[in-house]
Every structure is written in structure tokens, then in C-alpha cells.
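test case, fold it:
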Amino acid sequence: MTPLLLDDTLVHVAEDRLGSLLQAQRTGTLPPNGKTEITRIMRTLAGRSGPARLVLMAGLQGSRKTKVARALEARGFLRFSPDERVWQAHGHYGRDFPRGEYRVREQPILEEIATEVREALLSGRDVVVDHGFWTASEREKWRRIGEDADAAVTLVHLPGTHHERWERIKERNQQTYDDPNAMWFSEEDLLRHAARFEPPGADEPHVTYTGDLDPVLRALEASAVT
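This is a model prediction of the structure:
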């Protein structure tokens, strides 16, 4: 059977519709035939000529990673959040388990997500990983996961001043017991983590997010061209 060929306009329409259906599914307002429509759209998008797309992010706490990831999720990307998985498996950071144990508890979850990301890409799904990826070596490891699945990998760098990030963190700290993406951090934590962060250099192709999603979307459109 000849695969269905979609032009860019139809792809955008399908992605927007898929995003609306996924949002309805999350809020419990999905119509009776919604799951069938989601499956059909996913299969249609998976059959397009371009590769699946993997979005990785490089940014500290308060750099708006989740905002970008959710915007892409609304456009049909499958979003994976290690923080949410840790919350579901172990509870609240600093309340239900010691703060110093986070990395130990996170590592097996990252490995689990890596497997799921690979499977999703191989099935033709677009994926965004809602995670900071602080070091070049970590980003290279995940880039290889995407490339091994023949996906187009886009790295999004989310810079920003300490003041900007700290203002967002202070506000986010107010929801720390209700939101798995709002782990409590002090200003000292943020400064210490910033000293360990390796921003992408010229040897790491990336697009910079400064509040406008359009450059990210343009980079993704370009990456999907075979």
C-alpha cells in the first residue's frame, strides 16, 4: 500500500487536532470516538516521509523547560518527564525521601524512559524529554538514542539570568507539595547547580529559546525535511 503523503499544512492540522484530543484525554472530556481518532492520527503522522523528531533540552531549574515541553505536547509530541515519574514512584522530594537521594532514585527511571523514548521514535512518534540535561556527555548519550532510532534530534538551550530563574523558582516553590515539576529549591541550590551546568557550545548544534517558541518550531520543521 502506498503511504499517505501529507503536505506541511495537513501535518500541522493533524498535529493541532491530535494536541486537542490529547488535552481532552487528560481532562476527562474526550469524546466517545476520541481514542480511535487519536490512533488514526498517530498512524497517519507516523506514515509521513520525514523522520520522527526528538527534542532534548539544556537548562537549569526555572528556565521554562516544562513550558516548552507542554507546548510541544499540545502539538502532538509525546512528553516524558523524569520528575513526574520520580514523584509517582517515590513521593515528594525532601518530604517523602531525603533530598540527597534524588539522583539515585532518578537514574533507573531515566533508563526506563530512555527505552520508552527509543520505542516511541521507532514507531514514528515525535518525542520531547522534559529534563535539563546539564552536561555535554549526558546530551550526547541521549542524542545517540535518537539517532540510533533514525530520529531527527533537536537540542533546545534555555539560558537566562540567575535573577530571572530565581524569581520563577520563588513563585514555583509555593506549589511544591502539589506539583511534581515544582520541587523546592533555595537560592543557594540554584547557584550551586549553575556552577555545574555546561551550556551547549558551538560543537553542539542547538536552538536557543528566550521566550518565543517560533524559532524552536522552525528548527523542528527544518529537521523533519529528508
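
drop to CA atoms for contacts and neighbour counts, all remaining ones
Will do.

which element is the closest residue to residue 207 other than its chain neighbours on?
Sequence neighbours aside, residue 156 is the residue nearest to residue 207 in space, at 5.0 Å (criterion: Cα to Cα, 6 or more residues apart in numbering). Per DSSP states H and E: residue 156 is located in strand 152-157.

output the contacting helices and strands for that strand.
If contacts are counted by 3 or more Cα pairs under 8 Å, 6 or more residues apart in numbering; DSSP states H and E, strand 152-157 sits against strand 53-58, helix 136-148, strand 207-208, helix 214-223.

what residues does it touch?
Residues outside strand 152-157 that contact it (Cα atoms under 8 Å, 6 or more residues apart in numbering): 51-59, 143, 146-147, 199-200, 205-209, 216, 219-220, 223-224.

mark which of those residues are buried, thanks.
Buried subset of the contacts of strand 152-157 (neighbour count, 16 or more other Cα atoms under 10 Å): 51-59, 143, 146, 199-200, 206-209, 216, 220, 223-224.

next, count neighbours for the residue nearest to residue 207.
Neighbour count of residue 156, defined by other Cα atoms under 10 Å: 23.

one more: residue 178?
Neighbourhood size, residue 178 [other Cα under 10 Å]: 11.

let me know the secondary structure of it.
coil (DSSP: H, G, I helix; E, B strand; the rest coil).

now swap in residue 131 and tell me
coil.

picking that back up, with distance to residue 178 as added columns, please give the helices and strands packed on strand 152-157 in a markdown table.
Shown next, in a markdown table, are the helices and strands packed on strand 152-157 (distance: least, Cα to Cα, whole Å):
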| stretch | distance to residue 178 |
| --- | --- |
| strand 53-58 | 24 |
| helix 136-148 | 29 |
| strand 207-208 | 30 |
| helix 214-223 | 30 |
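
this one as well, want them side by side:
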Amino acid sequence: MTMRPGRVHALHGFIGSGKSTLARQLERELPALRFSPDEWTHALLGADPPEDLYRPALAALLRLFQAQWVQAACLGTDVVLDYGFWSRRERDELRALCAQHGLDLRLYRLQASDEVLWSRVEARNARVSAGQESGSVWINPWDFQQFRQHFQPLDPDEPCAVPGSR
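Below you'll find the predicted structure:
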């Protein structure tokens, strides 16, 4: 009996685009194993970690997650990567890794206007401050603008799915 490898569901979108919401939905509906670095960094460092701690912790988590999600997918479990995949380089590396292991990749594009994105972030920040939402990190307006400069939308040659299509 040949086992089918799991499918990799990767979410591409900027802060506030709905990645975590879709990740939780896919986790329930498929079902799948979900990897959300924000939840882990929040658990380890709090909702507003200092930059000098956040970056190394995130890098270590992503390395650890990769070993786990690749193994899970190779064993037949669908996985959801709630990362953002902001750069073309990250997406190309993901495609290469999936191809190397014979894994089917579904890349979802989530997008909205900056006004909508910031409105969602403000609402999330309020829930985090009120202790009503755990697993999210605080984003201030300056960081939002700085991060925006590093976000690279999908190029026309990058295949993707839109939420709701599987």
C-alpha cells in the first residue's frame, strides 16, 4: 500500500490579510497540522517582544517547524504554514523543498487594501491589549509601514489559489 504524501498549504499575505483565520479554518476542515509562528513567539516572548529577541527566536522556530512539517507531510498529513511568505526567495525555496520531497504545494494569496489591513491590525491589537486574544503579536503603525516595504506580492508566474478553493 502506497501512502499519499500530505499537501502543503502555504499562506501568502501581509499583516492583517486573514492568514491566521484561514489557517485555523483549513486546520479544522481538511484536517491539517497548523504551524503558526506568531502563536509560538507570543507564548515564548509575549505579545510585544523586543526586536533583538524576536528575530532570532523566529528564525529558530521556522527551522524547527520546517523539520516537523516536512516530516508530517511526508507521512501523509496535510500541513498549513501560516507564515506569510513575503519574499519571492522564500516562496521559491518553499517550492524547491516541496518538489525535493514530492509534496504537493497549494499557495493561497490573501490580499486587501492597506486601509483594511491596518483596520484589522488595530482591532487585533485592541483584543491583544484587552487579553481577549492570545497567540498574536502587537504591531504598531511604524512597524506596519516598515514591514510593508519588505512585502513582495506574488509575481504573475507564481501559481496560487484564492481562499475557498482547494
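
what TM-score do we get after superposing?
In this superposition the chains share a TM-score of 0.88, using TM-score structural alignment, normalised by the length of the second structure; 163 aligned residues with a Cα RMSD of 1.8 Å.

and the residue nearest to residue 207 of the first structure, what's its match in the second structure?
Counting by TM-score structural alignment, residue 156 of the first structure corresponds to residue 108 in the second structure.

repeat that for residue 195 of the first structure.
When the second structure is aligned by TM-score structural alignment, residue 195 of the first structure is paired with residue 149.

number of residues surrounding the closest residue in space to residue 166 of the second structure that isn't next to it in sequence?
The shortest distance from residue 166 of the second structure to any non-neighbouring residue, by Cα to Cα, 6+ apart, is to residue 106 (8.0 Å). Using other Cα under 10 Å, residue 106 of the second structure has 19 other residues around it.

for residue 39 of the second structure, same thing?
Using other Cα under 10 Å, residue 39 of the second structure has 17 other residues around it.

give me the distance between it and residue 134 of the second structure.
Per Cα to Cα, to the nearest Å, residue 39 of the second structure is found 7 Å from residue 134 of the second structure.

all helices for the second structure, in order.
For the second structure, applying DSSP state H gives helices covering 19-29, 37-45, 51-74, 88-100, 114-129, 141-148.

how close does the shortest one sit to the first structure?
Relative to the first structure, and after both are superposed, helix 141-148 of the second structure has an average distance of 1.9 Å to its aligned residues, where the measure is mean Cα distance after the TM-score superposition for the first structure.

separation between residue 38 of the first structure and residue 18 of the first structure?
From residue 38 of the first structure to residue 18 of the first structure the distance is 6 Å (Cα to Cα).

turn the helices of the second structure into TSV, columns for distance to residue 3 of the second structure.
What follows is the helices of the second structure, written out as TSV (distance: least, Cα to Cα, whole Å):
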stretch	distance to residue 3 of the second structure
helix 19-29	20
helix 37-45	29
helix 51-74	9
helix 88-100	16
helix 114-129	40
helix 141-148	41
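
out of those, which comes closest to residue 82 of the second structure?
Nearest to residue 82 of the second structure among the helices of the second structure is helix 19-29 (6.1 Å), distances taken as Cα to Cα.

what does the closest one rub up against?
11-13, 32-34, 36, 79-82, 84, 110, 163.

compute the inter-axis angle for that helix and strand 7-12.
Here helix 19-29 of the second structure runs at an angle of 160 degrees relative to strand 7-12 (axes from the mean of the first three to the mean of the last three Cα atoms, to 10 degrees).

now helix 19-29 of the second structure, how far from the chain's geometric center?
10 Å (Cα atoms, centre = their mean, to the nearest Å).

mind listing what residue 94 of the first structure touches?
Listed by Cα under 8 Å, 6+ apart, residue 94 of the first structure has no contact partners.

how close does it get to residue 101 of the first structure?
From residue 94 of the first structure over to residue 101 of the first structure (counting by Cα to Cα), the distance is 9 Å.

returning to that earlier point: and residue 1 of the second structure, which of the helices of the second structure is closest to it?
helix 51-74 (14.9 Å).

mean shift between the closest one and the first structure?
Looks like 1.0 Å for helix 51-74 of the second structure (mean Cα distance after the TM-score superposition for the first structure).

that helix packs against which elements?
Partner elements for helix 51-74 of the second structure (3+ Cα pairs under 8 Å, 6+ apart): strand 33-35, helix 37-45, strand 79-84.
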